[in-house]
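Asker: mind looking at a prediction? Sequence and model below.
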Amino acid sequence: MSTTEVFLLAMLLIFVVPIAIWRLGRTEYYAPLVVVQILCGILLGPGVLGAAFPDYYAFVFDKPVIAALNGIAWWAVMLFVWVAGVELDLGAAWQRRRETGVTAGLALGMPLLFGAAAALVLLKFGSGWIGDKAAPWQFVIGIGMACAVTALPILVLFMEKLDILRQPLGQRILRYASLDDIAIWGVLAAILVDWERMGRQVAFLLLFAVAGFALRRLLPRLAENDRWFIALVWLIGCGFAADWAGLHFMVGAFLSGAVIEARWFDQARMDRFRETVLLALMPVFFLSTGLRTNWDVGGVAVFGAAALLLVVSVAGKLAGVHIAGRILGWQKGEAALVGWLLQTKALIMIIFANILLDKHVITAEAFTALLLMAVGSTMLTTPMVAPLLRRHAGLRDKAG
């Protein structure tokens, strides 16, 4: 077969297998399509399909095909992170800054501490987790932040299905997750500081500030179709500049969206755009992510590390939100409901872990454990939140 034919065969696997499992297995309640796609990426990767059928795996996922898939995956995840940046609403967070700051700070800080402690445990009992270019502090903070991440875009999808997105409770969750998103990318930038490229990184931040100011003056004066085009060009430029500076193109993608106001775009059109990216492009990212999994330290060790990380991430998030609830005088059941929603990991954590792997902060084995942790965290959300919403229906209308 030609490379084109093999590429299309790989695309068939990417799109057919997850939707078949999702529909035939009726997994929506415990494992929405996004989770099934992530799991299929792992199953189609070298640790499962590659181990069981090495010749077939080598035929379908040869170097030219993987290169083509990676290109689509990079563009898909840049668009997805850009949308996440655009949808940040810092104005609402500022209006309720005490409540938002206390909740978001504790919801991020506690799982960060718990995750950092788990990272120290991994370092103590094995050397197969830290990347070859990482200092111990980078690994510890990176793992800690991976445990603290909230997946804002997937959280939006979950809250839509739970019918709370446009209600006061859903808007509160968006405020908390938005502040945590900013902190996540800020910490990532600190982890990726490259002293040999410090001049480039300072230059990037200065030029970004100037260009971002100019963009904010320009976009509101354009027709909406022109805004979309200019915004996508801006996204590409920021991604290139951030990668050139040594930060990572994904940091640039997020920043390019964060300086843009969501109100400059039609909300329904932005929702359709995000859904289209998830439908048509992100499955390729999930597959390319699965191709990066590795079980060389042993399946038991990887699953053990994933279980540890899942426990500390969930426990840390719930503990932080419960402390915030006590400080703010929340009602019974409110902290549990908010905490279980905010512990959703999914895509943002996977993107974060991909960057740590790219920069050799973590190994492929640690990446695999984080990926499994993200899947477990996301699968817990709906089964835990739905009963709480039924028991505490009045909390849907509580604005904070």
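Answerer: Done, it's in.
Asker: going forward, measure contacts between C-alpha atoms and count neighbours the same way
Answerer: Noted.
Asker: tell me where the stretch 101-250 of the chain has strands.
Answerer: Counting by DSSP state E, counting those that start in this stretch, the stretch 101-250 of the chain forms no strands at all.
Asker: where do the helices sit along it?
Answerer: Taking DSSP state H, counting those that start in this stretch as the test, the helices found in the stretch 101-250 of the chain are 136-148, 152-161, 168-191, 198-218, 224-244, 249-258.
Asker: tabulate these (a markdown table), appending mean neighbour count and distance to Trp330.
Answerer: Below are the helices of the stretch 101-250 of the chain laid out as a markdown table (neighbours: other Cα atoms under 10 Å; distance: least, Cα to Cα, whole Å):
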| stretch | mean neighbour count | distance to Trp330 |
| --- | --- | --- |
| helix 136-148 | 25 | 22 |
| helix 152-161 | 19 | 21 |
| helix 168-191 | 21 | 13 |
| helix 198-218 | 14 | 38 |
| helix 224-244 | 17 | 40 |
| helix 249-258 | 26 | 31 |
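Asker: for Ala346, find the nearest of these.
Answerer: helix 152-161 (6.9 Å; Cα to Cα).
Asker: now the residue nearest the centre of the chain: closest residue in space that isn't a chain neighbour?
Answerer: Compute the mean C-alpha point of the chain, and by Cα atoms, centre = their mean the closest residue is Ile348, 0.4 Å away. Nearest residue to Ile348 in three dimensions, chain neighbours excluded: Ala151, at 5.0 Å (Cα to Cα, 6 or more residues apart in numbering).
Asker: and that neighbour, what does it touch?
Answerer: If you count contacts by Cα atoms under 8 Å, 6 or more residues apart in numbering, Ala151 has them with 177, 342, 344-349.
Asker: could you redo the last one with a cut-off of 7 Å?
Answerer: Residues in contact with Ala151 (Cα atoms under 7 Å, 6 or more residues apart in numbering) are 344-349.
Asker: of those residues, just say which sits nearest to Val86.
Answerer: Ile348 (14.7 Å).
Asker: give me the distance between that closest one and Leu152.
Answerer: Distance check for Ile348 against Leu152: by Cα to Cα, to the nearest Å, it reads 7 Å.
Asker: same check, this time on Gly290
Answerer: Noted for Gly290: a distance of 22 Å to Leu152, by Cα to Cα.
Asker: same check, this time on Leu106
Answerer: Between Leu106 and Leu152 the computed distance is 17 Å (Cα to Cα).
Asker: next up, a second structure to put side by side with the first:
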Amino acid sequence: MIGSKGCSAQTSTLVFLLLGVAVVVAAARIGGRLARRLGQPAVVGEIAAGIALGPSLLGLIPGDPTSWLFPHQVRPLLGALAQIGLVLFMFIVGLELDMRLVRGRGKAAATISLTSIGVPFGLGIVLALVLYPHHDIVGGHRIGFTGMALFLGIAMSITAFPVLARIMTDRGMQHTAPGVFSLAAAAVDDILAWILLALVIAVIEGGSPAAIARIVALTAGYVAIMFAVVRPLLRRLMRWRERAGRLTPDILAVVVIGLFVSAAVTELIGVHQIFGAFVFGVVMPKVGSLQINTEIAERLEHVSVLVLLPMFFVVTGLGVDLAAIGPDGWWQLALVLVVAIGGKFAGAYVGARCSRIRGRQAAAVAVLMNTRGLTELVILSVGRELGVLSDELFAMLVVMALVTTVLTAPLLRIVYPDSVIASDVAAAERRRQAAGNRRRVMVVIANPTDSVDKLVRETTRAVDFAHGADLVLAGIVLPSRRTREVGTPAVPDFAAAADAVETLTSLSARVSGVATVCVMTRIVSATDHRVAAEIDDMAGNSDADFVLIDAGSAQLARGVTAAPVIVTSSGDGDPDDRHRGDRHRGSGHQGSRPDCVSATTESGILCITDDSRSGRTAILAAVGLALHRGQPLTIATPGSRRRIRSDVTASLGENIDLRVVSLAHGSEVHGSAANGGDANGEARLTIAPYSARSSDSPWTYTVDDHTSTSEEALDQRIARAYASDRADCANTGPGANPDPADDRDTTGTSGQIEATTPATPAATG
């Protein structure tokens, strides 16, 4: 009988636990979705949902649904699930905290971080002097002032790095000074805050100076072992994953085992398990390990975000009773908000100004650093576990965390509106450009995290086109496939950007034959429309004359109007193009003059063009190639040969070996696929690589000029682009070949350039 009753009680507890988990997950998803619709981070709605399931809202309904939905025997189980969720969450935060974000701006980041922690921490201690007489009794026992003061200081000074990253990405601020510096400062802030928390826990738990010293020494030793011993061992996971070709269950098991052992060790030391989880995430290799780290985070998020973290929200919400805040509590809450917002803003603003960041931008940094979110709740839950925060004070601080996070986005729109963001992004990218050569070519790289050797091979054609010009390597970083969730949004994108910058910088060191090299990256959404807009913006900011992109990524550049787009592709050509060329060659035109029917171009560059804007741009590009490669140029046109010769030689004179031939219906140009014009007005260029077998596999470029500015005359465009370069370009040919003019207007092809002999060594090393 007794066994039957025990079994029934266990079944009842299990049923309530399962029902409670279902309700919590549903409430968290609904709350997160509503928050996103209101323009807030999802974590705001999920925290609010957790509070709503507690006595603050659900508990006000007659019958107290909270008590029977979450009975007392179930709450410890929910608490255990919540702690596991926190351990996983803190590991992911550490995993995605890439200190390369601080590189090159460490001094400013440290200054902003120290002032944004120091000022609110000090004000938090002062606030404790006011609040301690009202909250000195916790659980029927008087607490010490020191523990409460230290925790109030930490609560005032925390910044939620993941939520800050999400807000910043949503506003497109990752390319601005406030975005860059606040992200770097928040990364330093995270490290300092968790170290400070460990010290505060040591002070509270240790009691005596000797015990405190022991905890601090053990913690320091633990951190040293993690970096000196564990981190090199974790690098072997990279090789393991490379051999397997995927994240295997065994690799994930090693990570999970290490994670929970690390959390258990810090709990035994006395500095809480979340510190061990965070440090284990930090020591995970970052350089060259984006793929495995993304896969690990993706697997763990499926469990922690969807199921376990909502348990933490409801456990927090069960301890928040807003109705229990008495008359004195509301002025205390107002004081808490003033100190939290004002202290953090003042500290971050002063640090930013000391780092020579302008006033408006410094204010934006200060607003961003006020984001607290889920990280604040983690700190507060630790304080409550240690018994230094009363229920009423805990509720006030939870409200403060919500309010400061909710206010960040609207305040940021006031302090740093979208128009200013766009202006600052443009100014920053223009400052990156080197002065000097007026011709600038931007090469779009849609896979900047590939190996440098692979990018060298893939960009050879594009870099060859930029010979003698200023080169801009523009990396487009697309977000990971997974949808970022609570607390850890967007951070892998920044890690990918850091990888991209390092890769493109290495690539730039292997580029030769260009005047200067500049590297820039953009993090964009996965939609082609958004990518095209970003490419257009980068081209405008960099004042590019041409935008080059590989044929495999050509769809990303559709709609670019800031500069002509040139798509590089294999010289084998499209089968349809070859068929069209065959048809042209098979229908000779009787009565055509011999020099208008055939032009031999094995030793130079051939441009087959029409009278469209793209066709004229093809001529402009062909002239530049001929000048900088020192090769003769043949232009085949259905229009006026005299006009084209005049346009080219007006500025360049005899500095270019030029031949202009007529391209009438049925004519054949030896060595080229003289295909008909495309319906979309694209002009095709072909040029051979700088290799011994260049004639075997010529390269093809497709020009698509949809620039929105009014078009100058061709001679003016050539003069503006190349007149200053002609003295520097070797001319090995005899000059312009005599060629009778042919003014017949006939239908022809798009612009096409072909070169079939090597001229110089490869443009990329």
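Answerer: That came in fine, so what should we check first? All of these numbers come straight from a predicted model, not from anything done at the bench.
Asker: about what we covered before: how about the residue nearest to the centre of structure 1, what's its match in structure 2?
Answerer: Counting by TM-score structural alignment, Ile348 of structure 1 lines up with Thr375 in structure 2.
Asker: any idea how many residues pack against the residue nearest to Cys596 of structure 2 when sequence neighbours are not counted?
Answerer: Distances taken as Cα to Cα, 6+ apart place Ser662 nearest to Cys596 of structure 2, at 4.8 Å, with adjacent residues excluded. Neighbouring residues of Ser662 of structure 2 were enumerated by other Cα atoms under 10 Å; the total is 30.
Asker: hmm, Arg642 and Ser662 of structure 2 touching each other?
Answerer: No - contact criterion Cα atoms under 7 Å: Ser662 of structure 2 and Arg642 do not qualify, at 10.3 Å.
Asker: just the closest of the contacts of Ala151 of structure 1 to Ile182 of structure 1, please.
Answerer: In terms of Cα to Cα, no member of the contacts of Ala151 of structure 1 lies closer to Ile182 of structure 1 than Ile348, at 12.0 Å.
Asker: any idea how far that closest one is from Trp185 of structure 1?
Answerer: As for Ile348 of structure 1, its distance to Trp185 of structure 1 is 10 Å (criterion: Cα to Cα).
Asker: can you check Pro387 of structure 1 too?
Answerer: The value you get for Pro387 of structure 1 to Trp185 of structure 1, if Cα to Cα is used, is 33 Å.
Asker: buried ones in stretch 337-349 of structure 2, by neighbour count?
Answerer: The neighbour-count criterion (16 or more other Cα atoms under 10 Å) identifies 337, 339-349 as the buried residues of stretch 337-349 of structure 2.
Asker: I misspoke; the intended subject was stretch 38-56 of structure 2.
Answerer: Within stretch 38-56 of structure 2, the residues that count as buried by 16+ other Cα under 10 Å are 40-56.
Asker: inside helices: which ones of those residues?
Answerer: Those of the buried residues of stretch 38-56 of structure 2 mapping onto helices are 42-52, per DSSP state H.
Asker: as JSON lines, the residues you listed with distance to Thr459 of structure 2 would be great.
Answerer: Converted to JSON lines, these look like this (distance: Cα to Cα, whole Å):
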{"residue": "Ala42", "distance to Thr459 of structure 2": "40"}
{"residue": "Val43", "distance to Thr459 of structure 2": "42"}
{"residue": "Val44", "distance to Thr459 of structure 2": "44"}
{"residue": "Gly45", "distance to Thr459 of structure 2": "46"}
{"residue": "Glu46", "distance to Thr459 of structure 2": "46"}
{"residue": "Ile47", "distance to Thr459 of structure 2": "48"}
{"residue": "Ala48", "distance to Thr459 of structure 2": "50"}
{"residue": "Ala49", "distance to Thr459 of structure 2": "51"}
{"residue": "Gly50", "distance to Thr459 of structure 2": "52"}
{"residue": "Ile51", "distance to Thr459 of structure 2": "54"}
{"residue": "Ala52", "distance to Thr459 of structure 2": "55"}
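Asker: tally of neighbours for Asp576 of structure 2?
Answerer: A count of neighbours around Asp576 of structure 2, defined by other Cα under 10 Å, yields 10.
Asker: I meant to write Gly144 of structure 2 there.
Answerer: With other Cα under 10 Å as criterion, Gly144 of structure 2 counts 13.
Asker: give me the nearest residue to the residue in structure 1 that it lines up against, chain neighbours excluded.
Answerer: Using TM-score structural alignment, the partner of Gly144 of structure 2 in structure 1 is Ala135. Leaving aside its sequence neighbours, Ala135 of structure 1 sits nearest to Val361 (Cα to Cα, 6+ apart; 7.8 Å).
Asker: got it, and Ala336 of structure 1?
Answerer: Leu318 (6.7 Å).
Asker: what's the separation between the one you found and Thr103 of structure 1?
Answerer: 11 Å.
Asker: now do Ser256 of structure 1
Answerer: Distance, Ser256 of structure 1 to Thr103 of structure 1, by Cα to Cα: 26 Å.
Asker: same check on Glu224 of structure 1?
Answerer: Using Cα to Cα, Glu224 of structure 1 is found at 35 Å from Thr103 of structure 1.
Asker: okay, the angle between the host helix or strand of Val338 of structure 2 and helix 145-157?
Answerer: For Val338 of structure 2, the element it lies in under DSSP states H and E is helix 327-354. Comparing the axes of helix 327-354 of structure 2 and helix 145-157 via axes from the mean of the first three to the mean of the last three Cα atoms, to 10 degrees yields an angle of 60 degrees.
Asker: dump the residue contacts of the residue mapped onto Leu38 of structure 2 from structure 1.
Answerer: Leu38 of structure 2 maps onto Tyr29 in structure 1, with residues paired by TM-score structural alignment. Taking Cα under 7 Å, 6+ apart, we find Tyr29 of structure 1 in contact with 382-383.
Asker: just confirm Tyr29 of structure 1 is within a strand.
Answerer: No - applying DSSP: H, G, I helix; E, B strand; the rest coil, one finds Tyr29 of structure 1 to be coil, outside a strand.
Asker: what's the counterpart of Gly624 of structure 2 in structure 1?
Answerer: In structure 1, Gly624 of structure 2 lands on no residue (TM-score structural alignment).
Asker: leaving out chain neighbours, which residue sits closest to Gly624 of structure 2?
Answerer: Nearest to Gly624 of structure 2 is Tyr722, by Cα to Cα, 6+ apart, at 6.9 Å.
Asker: find the helix or strand that that neighbour is a member of.
Answerer: Element membership of Tyr722 of structure 2 [criterion: DSSP H and E] is helix 714-722.
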